[in-house]
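> What follows is a predicted protein model with its sequence.
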Amino acid sequence: MKIVIVGGGSAGWMAAAALGRIMGGQWPVELVESDAIGTVGVGEATIPQIQLFNGVIGLDEAEFVARTKGSFKLGIEFVGWHGGEDARYMHAFGQVGRDLGLIAFHHYWLQARARGDRSRLEDYSQSGTAAFANRFTRDDTLPNAPLGGATYAYHFDAGLYAAFLREKAEGFGVVRHEGRITEVAQDPETGNVAAVVMEDGRRIAGDLFIDCSGFAALLIGKTMGVEFIDWSEWLPMNRALAVPCESVEPLTPYTRSTARKAGWQWRIPLQHRIGNGHVYCSDYLGDEEAAEILLANLDGKPLADPRPLRFTTGRRRECWKGNVVALGLASGFLEPLESTSIHLVQSGLKHLIDLLPHDRIDPADVAAFNAKTAFDYEAIRDFIILHYHANDRPEPFWQRCREMRIPDSLAEKIETFRAHGRIFRFNEELFTELGWLQVMTGQGIVPRSYHPLADAPGDDNVDRYLASIRELVQAKVQRMPPHRDYLNQLCGTPAEVAA
């Protein structure tokens, strides 16, 4: 069976590298792309699961960070989403606190809060505390540490990452075809894609086609006619402006998301520059004003003019139809608020590898892939909607988000937490109970009560328990080097400060 990937960029070369490595030459893997067609290329922030993907294809971490001018990421700071323009909280990776007995840590924290304690969740998080201190290490050198080791992701230049993956993929035997596709030939009986025809007349046939053609959705949308499900009623953002600026110190080990009057602004620090962008809803904000807001809130001198992007949030009703599997933007789009774009490529690849056909494509495998992909998208969708819905900002856009009817699946999760602080994670949804906890409390959702067992140790013991965790976190963070220093040590040469 021959696999043909249509489109490059991060999605295409992730697919090529993974399939090239895993198939080991058993099946031919070919990729078609054109240097004349640009990629979106703003997916510079990731979540910890990318370490699994990089491990599968055998990337050395130090080389990867150096080649992509990357930095480390311990979480996402949210500024101005609830509680005032300067209010901030961290959605940090990894453990928060330490469970005690039969109940989760946060119930003890809620019990203390009910008595007037004002400690923040970040105080119990190694990643959150280290992020705000601009410190980082992968090493967990403290013995008998109950909070676990470092949990982290990366910021990197998406174009450099794609180039690095291309190099690895071609080393695994993947064949690249340069040029524009002018026609997609279909089997007259089945409707499956038989081949893509190039501008110069070359015909590239295959058995399984992977559509990584971005928003164009050349195969899954234009050829196979799969419907796009529009989620604008819940996520009305439809435009973005992206611009890099000069680096500043310190080099922060976290992404920042700052709420604006009709959207939000991202800040992604790399070794050599800072990636910035403004995601907004054009119903409430004009393009010119959106650009003014973005450029007025950069930390350094802009290195280019803002680049506009237009999009609709949603997903394809089927991400596998016939012999076409869609990955990346061809399969759907969820804004980068929680840095999930590259992860959705990774999870789609995992589902595909789990369900690879032996000699023919079976409808049962296609149905399973589509069910898994739909679940992935909808679970992340709900988590992103939460940020918009639970706000207290005064602007019309934010009022609309606060008043909108949300999906039942999200409403049930919020009400369960609001009642007694309980969070339930279903199946293999991406975000953990701790992720939901940090965002719900950060967005001002306060439980009316907590688990009754949190009263059992007594107030003094609860206070000592919480204090011991805060002290442990502080001790660990104090032993970490500054983020920039750690990058210099890892990469072997001083990490770049300016472009």
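That came through, no problem.
> Please make it C-alpha for all contacts and neighbour counts, starting now.
Will do.
> what ranges do the helices span in the stretch 101-250 of the chain?
Using DSSP state H, counting those that start in this stretch, the helices of the stretch 101-250 of the chain run over 105-114, 126-132, 158-171.
> Of all the ones you listed, which one is nearest residue 342?
helix 158-171 (9.8 Å; Cα to Cα).
> Which stretches in the stretch 101-250 of the chain count as strands?
153-155, 175-178, 181-186, 193-198, 203-205, 208-211, 228-230, 239-245 (DSSP state E, counting those that start in this stretch).
> what about residue 212, distance to residue 72?
Using Cα to Cα, to the nearest Å, residue 212 is found at 27 Å from residue 72.
> Who has more neighbours out of the two?
Each of residue 212 and residue 72 has its neighbours counted (other Cα atoms under 10 Å); residue 212 has more, 33 against 30.
> what's the longest helix seen in the chain packed up against?
Counting residues, the longest helix found in the chain (DSSP state H) is helix 363-389. In this structure, helix 363-389 makes packing contacts with strand 320-321, helix 341-354, helix 396-403, helix 408-420, helix 433-442, judged by 3 or more Cα pairs under 8 Å, 6 or more residues apart in numbering; DSSP states H and E.
> The helices of the stretch 101-250 of the chain into CSV, with extra columns for mean neighbour count and distance to residue 309?
Listed next are these as CSV, based on neighbours: other Cα atoms under 10 Å; distance: least, Cα to Cα, whole Å:
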stretch, mean neighbour count, distance to residue 309
helix 105-114, 20, 40
helix 126-132, 26, 30
helix 158-171, 20, 16
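> adding another structure so you can compare the two:
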Amino acid sequence: MHKPIKKVVIVGGGTAGWISAALLKKVIGAPIDVELVESESIGTVGVGEATIPPIRLLNNVLGLNESEFLAKTKGTIKLGIQFENWRVEGESYFHSFGAAGKSMAFCHFHHFWQRAQSLGLNTSIWDYDLNYLAAKAGKFAQINSKDPIIELPYAYHFDAGLYAKYLREVSERMGVLRTEGLIEHVEQDKDSGFISTLVLQDGRKIAGDLFIDCSGFRGLLIQQQLGAGFDDWSHWLPCDRAIAVPSERHATTLPYTRSIAHAGGWQWRIPLQHRNGNGVVYSSQHYSQQQALDLLLNNLDSKAIGEPNFIKFQTGRRRQQWARNVVAVGLSSGFLEPLESTSIHLIQSAIVRLIHMFPHQGIKAIDVAEYNRQSKVEYEQIRDFIILHYHVNERNDSHFWRDLRNMEVPDSLRHKIELFRATGRLFREQNDLFLESSWLQVLVGQGIVPQDYHPIANNLSKDKLFEMLNTIQAIKNEPLAKLPSHDDFLQSFCTKPN
């Protein structure tokens, strides 16, 4: 249907709706009108409080002032995630946003470290990771260096509801029209099947050329109206429930997320300026709702200050994330549990992908097909990374962990695990969100010890190898003494004049 796109209508607010509105209006600008329809009577899931570094690019594109953003969203800094009890109970490891060591031509740093381990050097891969060192020291500041060895990549924790409110203010200043109302029914063009009009309960009609479905799990347009289908991944990722509850903030604010595995799921702890975010993600086949609630409330490390929020979900992806003239963004496009804080990123990447392919002269089937192809690959790559945490485990305390260890995994993941186990080799798939450094940390953290390393690592004598590793370790530790505590940074930074 080659009708020029003059008006975009977004169904639903929350984080997905307002990111979509702000980014479309900021980047596409005047050629399109953007109207967002939402109702205060419909709540949002609103637990996406931890992010990954690409959100900084989103905020920069929107022109957000970082100190104002952190102040308005009660945000804190995130340097990575600490995984506790995932390989075995009582053990933890870190997935940082940094990279261990330094880049080497033709041979990743970890091959040198592996050879040194075989020669008796007793260090961990994280001893060479500045993000990890700063996180465990509770320190942070932006490091402005052109030397990648001392970069300190970071993301944020923030209150998702406050972020959506902030982006609403930004969007409305740019000219996005917000309409309050409940959608009664949807009209479609009888020839093309395209959505033409939303009819609200009070009779108002909202017409559009392109619709963004941010209606959450309901998938009001993409599924209920267009039947775009769903690929169910619960046989690989059986957790299907979550309970969230806020608690009082701590005196000291950690600059990282905690993910704590339990017998039938896992628990998150996210530190904000004004409170802590807590929740448990679990399998209803292994825990009753009451068991999960008791587990969560009995494992808070500060006093609960709100009522629990109960969430049901199904892991998987919408088979067509762009169908006819509807693009699904956020929970309407699919759901992957927030183990690696990818929920908000998937919103961001969906809208960025749409902007790259924006159908200004009308929707073309080839664009829709390419959008859906890229979305499928992205979801599957993230899916594999999350399955890795569950599948490679050595826990024997419950059927949950034993079943996950023994299940058949996607061929793409099985190949990656087997290649690393046999050779230590890691190769990033095209456009994979997670770099080799991320895969390395989780593979090593979950207990996989490669049987070999790259022959280039043999080019140094033992003494030269140990000297190189000691030098890198010293370089990584050197900035720590100059970094303020995370809380001192927030106190100073968030009170800066804009």
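Received the coordinates, thanks. What you are looking at is a predicted structure, and each value in this text was computed from that prediction instead of being measured.
> Just send the helices of the stretch 101-250 of structure 1 back as JSON lines, with distance to residue 148 of structure 1 too.
Below are these laid out as JSON lines (distance: least, Cα to Cα, whole Å):
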{"stretch": "helix 105-114", "distance to residue 148 of structure 1": "15"}
{"stretch": "helix 126-132", "distance to residue 148 of structure 1": "9"}
{"stretch": "helix 158-171", "distance to residue 148 of structure 1": "29"}
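> Compare those helices and report which one is nearest to residue 54 of structure 1.
So among the helices of the stretch 101-250 of structure 1, helix 158-171 is nearest, using Cα to Cα, at 9.6 Å.
> re earlier: which one of the strands of the stretch 101-250 of structure 1 is the most hemmed in?
Of the strands of the stretch 101-250 of structure 1, the one with the most neighbours on average (mean count of other Cα atoms under 10 Å) is strand 208-211, at a mean of 27.
> tell me what it is packed against?
Packed against strand 208-211 of structure 1 by the contact rule (3+ Cα pairs under 8 Å, 6+ apart) you find strand 3-6, strand 324-326.
> What range does it cover in structure 2?
Using TM-score structural alignment, strand 208-211 of structure 1 lines up with residues 210-213 of structure 2.
> so how far does the matching stretch sit from its counterpart in structure 1?
By mean Cα distance after the TM-score superposition for structure 1, the fitted stretch 210-213 of structure 2 averages 0.3 Å away from its aligned residues in structure 1.
> So the nearest residue to residue 159 of structure 1 once chain neighbours are set aside versus residue 13 of structure 1, what's the distance?
Leaving out its chain neighbours, the residue that sits closest to residue 159 of structure 1 by Cα to Cα, 6 or more residues apart in numbering is residue 41, at 6.2 Å. Remark: distance between residue 41 of structure 1 and residue 13 of structure 1 (Cα to Cα) = 13 Å.
> For these two, indicate the residue with more neighbours.
Between residue 41 of structure 1 and residue 13, residue 13 has the larger neighbour count (other Cα under 10 Å), namely 27 against 15.
> SS state for the equivalent of the more buried one over in structure 2?
When structure 2 is aligned by TM-score structural alignment, residue 13 of structure 1 is paired with residue 18. Classification of residue 18 of structure 2 using DSSP: H, G, I helix; E, B strand; the rest coil returns helix.
> ok, residue 18 of structure 2 touching residue 170?
No. Contact criterion Cα atoms under 8 Å: residue 18 of structure 2 and residue 170 do not qualify, at 9.1 Å.
> What is the aligned counterpart of residue 395 of structure 2 in structure 1?
In structure 1, residue 395 of structure 2 lands on residue 393 (TM-score structural alignment).
> list the contacts for that match?
81, 82, 84, 399 (Cα atoms under 8 Å, 6 or more residues apart in numbering).
> Mind checking what secondary structure it has?
coil.
> what separates it from residue 233 of structure 1, distance-wise?
Taken as Cα to Cα, the span from residue 393 of structure 1 to residue 233 of structure 1 is 19 Å.
> What residues in structure 1 pair up with stretch 181-193 of structure 2?
So stretch 181-193 of structure 2 sits over residues 179-191 in structure 1, by TM-score structural alignment.
> Ends of that stretch, what's the gap?
Note: stretch 179-191 of structure 1 ends 24 Å apart using Cα to Cα.
> One more: stretch 321-332 of structure 1?
End to end - Cα to Cα - stretch 321-332 of structure 1 spans 14 Å.
> and what of stretch 309-325 of structure 2?
33 Å.
> In it, which residues are buried?
Buried residues in stretch 309-325 of structure 2, counted by 16 or more other Cα atoms under 10 Å: 313-325.
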